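Enquirer: Need a 3D model of the following:
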Amino acid sequence: MANTAQARKRARQTVKANAHNSSLRSRLRTAIKAVRKAVDAGDKAAAQQVFQQSMSVIDSIADKKIIHKNAAARHKSRLSAAVKALGAAAA
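Expert: Have a look, this model is predicted:
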């Protein structure tokens, strides 16, 4: 247990920050899963729509440094490739 007032305050703040960051990470994972689900369904138009919304979520969370910017870029790249491959498979 924290011994000083400062350490006790930091412990309290950490709990709150951890809960906030966890909810943001959950939003990120949900956005990624939504794109994957749309790609698996095979509807390119819907997949592109969900992909655009997910890009905003991914960028926002990377800006807050919840995930590293390169990790965000990697997620975006892989999701983009999956959506583009969906169009190539349909053609």
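Enquirer: contacts and neighbour counts: CA atoms only from here.
Expert: Will do.
Enquirer: In the chain, where's the longest helix?
Expert: Taking DSSP state H as the criterion, the chain has its longest helix at helix 5-41.
Enquirer: what's it packed up against?
Expert: Contacts defined by 3 or more C-alpha pairs under 8 Å, 6 or more residues apart in numbering; DSSP states H and E place helix 5-41 against helix 44-63, helix 69-90.
Enquirer: structure for this one too, so we can compare:
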Amino acid sequence: MANTKSAIKAARKSIRLAARNQTIKTRLKTLAKAAKAAVAGPDAEKARAAAIAYTSALDRAVKSNVIHRNAASHHKSQYAKVIFAKK
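Expert: Presented below is the predicted three-dimensional model:
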């Protein structure tokens, strides 16, 4: 248990931020699955739209320090490679 006033506040903050991070990570996983399914399908425009949505969510997650910027860059480049090959 936290002993000081600042430690109590930090513990509350940690719980709140962990919940926010979990929400963002869940959203990223959902968008990744949707993008993967769209890329596997025949419609190139649908795949492109799904990849753009996933890329945008990755950028927002990086901005709030939920995931590392290099990890996001890796995922974005992998989907860009597939999308450009699909055209």
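Enquirer: Mean deviation, the longest helix of structure 1 versus structure 2?
Expert: By mean C-alpha distance after the TM-score superposition for structure 1, the fitted helix 5-41 of structure 1 averages 1.0 Å away from its aligned residues in structure 2.
Enquirer: Okay, angle between that helix and helix 69-90 too, please.
Expert: 10 degrees (axes from the mean of the first three to the mean of the last three C-alpha atoms, to 10 degrees).
Enquirer: hey, which of the helices and strands packed on helix 5-41 of structure 1 is tucked in deepest?
Expert: Scoring these by mean neighbour count under mean count of other C-alpha atoms under 10 Å gives helix 44-63 as the most buried, with a mean of 18.
Enquirer: to the chain's geometric centre, what's the distance from that one?
Expert: Per C-alpha atoms, centre = their mean, to the nearest Å, the displacement of helix 44-63 of structure 1 from the mean C-alpha position of its chain is 9 Å.
Enquirer: now swap in stretch 29-38 of structure 1 and tell me
Expert: With C-alpha atoms, centre = their mean as the basis, stretch 29-38 of structure 1 stands 9 Å off its chain's centre.
Enquirer: quick one: buried residues of it?
Expert: Burial within stretch 29-38 of structure 1, assessed by neighbour count using 16 or more other C-alpha atoms under 10 Å, is assigned to 31-32, 34-36, 38.
Enquirer: quick one, what contacts the most centrally placed residue in structure 1?
Expert: Structure 1 has residue 28 as the residue nearest its centroid, 2.2 Å off, counting by C-alpha atoms, centre = their mean. Taking C-alpha atoms under 8 Å, 6 or more residues apart in numbering, we find residue 28 of structure 1 in contact with 54, 57-58, 61.
Enquirer: For residue 35 of structure 2, see how far away the residue mapped onto it from structure 2 is.
Expert: Residue 28 of structure 1 maps onto residue 28 of structure 2 when the alignment is built from TM-score structural alignment. Using C-alpha to C-alpha, to the nearest Å, residue 28 of structure 2 is found at 10 Å from residue 35 of structure 2.
Enquirer: I am finished for the moment; much appreciated.
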